[in-house]
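In: Could you look at this predicted model? Sequence included:
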Amino acid sequence: MQNQNNPSALGYIMALSAAVMWGVSGTCAQYLFEEKGVSPSWLVCWRMVIAGSLLLAFAIFRKNSDARLIWGKKRDIWEILIFSTFGMVAVQFTYFYSISLSNAATATVLQYVGPVFVVGFYAVKLRRLPKPNEYIALALALTGTFLLVTHGSFEALVISEGALLWGLLSAISLAVYTIQPVQLLRRFSAPTVTGWGMFIGGLIYLLASNPWYLSGTWDVGTFLAFAYIILLGTVIPFSIFLASLNSIGAQTASLLCSVEPLSAALVAVAWLGVTFTAMDWLGTFFVVITVGLLTMSKRPVKLPALRAFWKGKVR
């Protein structure tokens, strides 16, 4: 078996493929919102219920499954319930709603500012100043976001205030999603935590929405896009990303997955005709570099959270 000390080409391909699939998934969601009139709330609810069921089945029936053990202690039960509600539901809804207000490319790039909030959280919690590369990452993230939402102008936004607000809420939700389940991911496998988190989150969201009303126009294109989001946008990339970790390691896989916003932008431009200017591309590039700088950081305190996020990552 390949490992981190002897990485295989297949490991790189799997991690890159997962990133591209996640990026395309956001564009499929934009297609459903704009072209087919599907409600973001409806999509979030059923994506979590259906994909969560499949991921949970994968967790339960895998070899040496620990899926049932997570219900053995009260502490673990509370943590998985909190993760399902304030981590999984929050990151799913804010991301898809941000797409509905802007586009998949912009929403994905804005969400990728999330690791900066992780750094800020640990700086406050541990009462330490950021390292130089973290200051650089913060500057790049702010610059990239500024270029993306203003195109360099101090006078007006090029996206709506709502899109900016929900995009930043998506980034904050991503930070919560990254930090909160760290202890769970140290005690249980990523399939178990992610499977239960998405499935329970979907059930919780059922109580707060009206998922029985089938919104939008449902034809072949709608079903294909929805099926892509469930299978090729959730279950399959999650599985192959986990498999890539055994070969190339979490840090390398994390770096490769930073191409997700680029893939979302390219597909949105090519498929849906989204206008992406030079300023948008430059802002995207700065945010991707931000993720790379933070991922390559050697600080041991921060890496468990970022590595845990990538191990349990679901878009």
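Out: Thanks, I have it. Numbers count the residues shown, from 1 in each chain.

In: CA only for contacts and neighbour counts going forward, please
Out: Fine.

In: Tell me which helix or strand Q251 sits in.
Out: Counting by DSSP states H and E, the secondary-structure element that holds Q251 is helix 236-257.

In: following that helix, which helix or strand shows up next?
Out: Taking DSSP H and E as the definition, the helix or strand right after helix 236-257 is helix 260-272.

In: List the buried residues in that next one.
Out: Within helix 260-272, the residues scored as buried using 16 or more other CA atoms under 10 Å are E260, P261, L262, S263, A264, A265, L266, V267, A268, V269, L272.

In: alright, now check it against this:
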Amino acid sequence: MIPVALAALLWGLGGALAGRFMREIPPEVLIPLRFLLSFLLLLPLLLRRPPAPKERPRLLQVGLALSGAQAFYYLAIHATTVATGLFLQYLAPALLTLYALLKGERLPERALWGVALALLGAYVLVVGREGLSGSPLGVAFGLFSATSFALYAAFSHGLKTPPLVALGVATGVGSLLALPFFLANLDRALALTPGHWGAVFYLVTLGTVVPFGLFLLGVRTLPARTATLVAMLEPLSGALFAWPLAGEPLRPEALLGGLMILLGVALNRR
């Protein structure tokens, strides 16, 4: 559980430090750059320790799911708002819980209450009084992002491949899928300012390689439903980091929502 919690802290820190710049970069530029630069950074490790042949089909599924989660998330926040896109993505633990129930899995009642409490806390913390907003297409992107994130966690559970090697394969899949869009928008990528490139560098290193590596490390033994729930600490850490780093006031409802998320995670501890 600790590696996933650390990943959520890094994702939240990234949002506090470079969130404004990330929203200024068009998704058709940011998504390919994130995958391509992350893959190039991990390529030496991937060549040195290639995954076992028996795990390669699952790693392909992990890559496709990660590509969908990231692409649909950025499309969602550009078509709606950051708050709406982030909240919709964190419907992932609810989707995994529903899937478990449909399979006939018996979950403790406290676990179900924990998921409901965490989702309500995420709504209070991320969305708040403004409510969900955006076009139906943007909401659909957000739901696709949640589904892809749930599949990413489910496919990654129990992998024997080292986390960074698995992430190298996943970002390689994302790079191939995003390459046509990158080439079509190469002039826009070259026109990015130094501040934008700084945000991209942070997003690739401490926003992708390190936290997604930690997430893959944690989900090797942690059930996917629990891992996605622990990842909901991201908006809480983002609100806490934004207070000293971006000068954003820490609202009382943010503290309330964060407490509800923590209680929901605690109720789902194994």
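Out: Cool, the structure landed. From a predicted model like this one, the values you see are computed outputs, not experimental measurements.

In: now what about the TM-score between them?
Out: Laid over one another, the chains give 0.75 as their TM-score (TM-score structural alignment, normalised by the length of the second structure), with 262 aligned residues with a CA RMSD of 3.8 Å.

In: can you pull out the helices in the second structure?
Out: Per DSSP state H, the second structure carries helices over the ranges 2-24, 27-48, 56-79, 82-89, 92-102, 109-122, 136-156, 163-184, 186-190, 194-204, 210-219, 224-230, 233-246, 252-267.

In: out of those, which comes closest to E130 of the second structure?
Out: Comparison of those against E130 of the second structure by CA to CA identifies helix 82-89 as nearest, at 9.5 Å.

In: what's next to the closest one, contact-wise?
Out: Residues from elsewhere that reach helix 82-89 of the second structure (CA atoms under 8 Å, 6 or more residues apart in numbering): 73-74, 76-77, 122-123, 126-127, 132-134, 138-139, 142-143, 145-147, 149.

In: which of those count as buried?
Out: A residue is treated as buried here by neighbour count (16+ other CA under 10 Å); on that basis the buried members of the contacts of helix 82-89 of the second structure are 73-74, 76-77, 122-123, 126-127, 132-133, 138-139, 142-143, 145-147, 149.

In: Grab the nearest non-local neighbour of V24 of the first structure.
Out: A264 (5.5 Å; CA to CA, 6 or more residues apart in numbering).

In: per the alignment, that neighbour corresponds to what in the second structure?
Out: In the second structure, the position corresponding to A264 of the first structure is occupied by G238, as judged by TM-score structural alignment.

In: And that match, how close does it get to G264 of the second structure?
Out: Summarising the geometry, the distance separating G238 of the second structure from G264 of the second structure, computed by CA to CA, to the nearest Å, is 18 Å.

In: One more: T147 of the second structure?
Out: Distance of T147 of the second structure to G264 of the second structure, given as CA to CA: 20 Å.

In: do T208 of the second structure as well
Out: In this structure, T208 of the second structure lies at 26 Å from G264 of the second structure, with CA to CA as the measure.

In: who has more neighbours, these two?
Out: Here T208 of the second structure and G264 are compared on neighbour count by other CA atoms under 10 Å; more neighbours surround G264, at 26 against 22.

In: how much space between the counterpart of A92 of the second structure in the first structure and A156 of the first structure?
Out: Aligned by TM-score structural alignment, A92 of the second structure pairs with G114 of the first structure. Using CA to CA, we find G114 of the first structure at a distance of 24 Å from A156 of the first structure.

In: neighbour count winner among these two?
Out: A side-by-side neighbour count of G114 of the first structure and A156, using other CA under 10 Å, places G114 first with 23 against 11.

In: Please report how far the residue nearest to that one when sequence neighbours are not counted lies from L69 of the first structure.
Out: The shortest distance from G114 of the first structure to any non-neighbouring residue, by CA to CA, 6+ apart, is to A171 (4.1 Å). Taking CA to CA as the measure, A171 of the first structure falls 31 Å from L69 of the first structure.

In: The match of A92 of the second structure: what's it in contact with?
Out: Shown here is G114 of the first structure, whose contacts under the criterion CA under 8 Å, 6+ apart are S170, A171, I172, S173, L174, A175.

In: change it to 7 Å
Out: When contacts are counted by CA atoms under 7 Å, 6 or more residues apart in numbering, G114 of the first structure touches A171, I172, L174, A175.

In: what's the closest of those residues to P132 of the first structure?
Out: Of all those, the one with the least separation from P132 of the first structure (CA to CA) is A175, at 20.7 Å.

In: any idea what that closest one aligns with in the second structure?
Out: Going residue by residue (TM-score structural alignment), A175 of the first structure aligns to A150.

In: is it true that its match touches L98?
Out: No. Because the distance of 11.3 Å does not satisfy CA atoms under 7 Å, A150 of the second structure is recorded as not touching L98.

In: The two: which has the busier surroundings?
Out: More crowded of A150 of the second structure and L98, by other CA under 10 Å: A150, with 27 against 15.

In: got a list of what W11 of the second structure touches?
Out: By CA under 7 Å, 6+ apart, the contact set of W11 of the second structure is G207, P211, E234.
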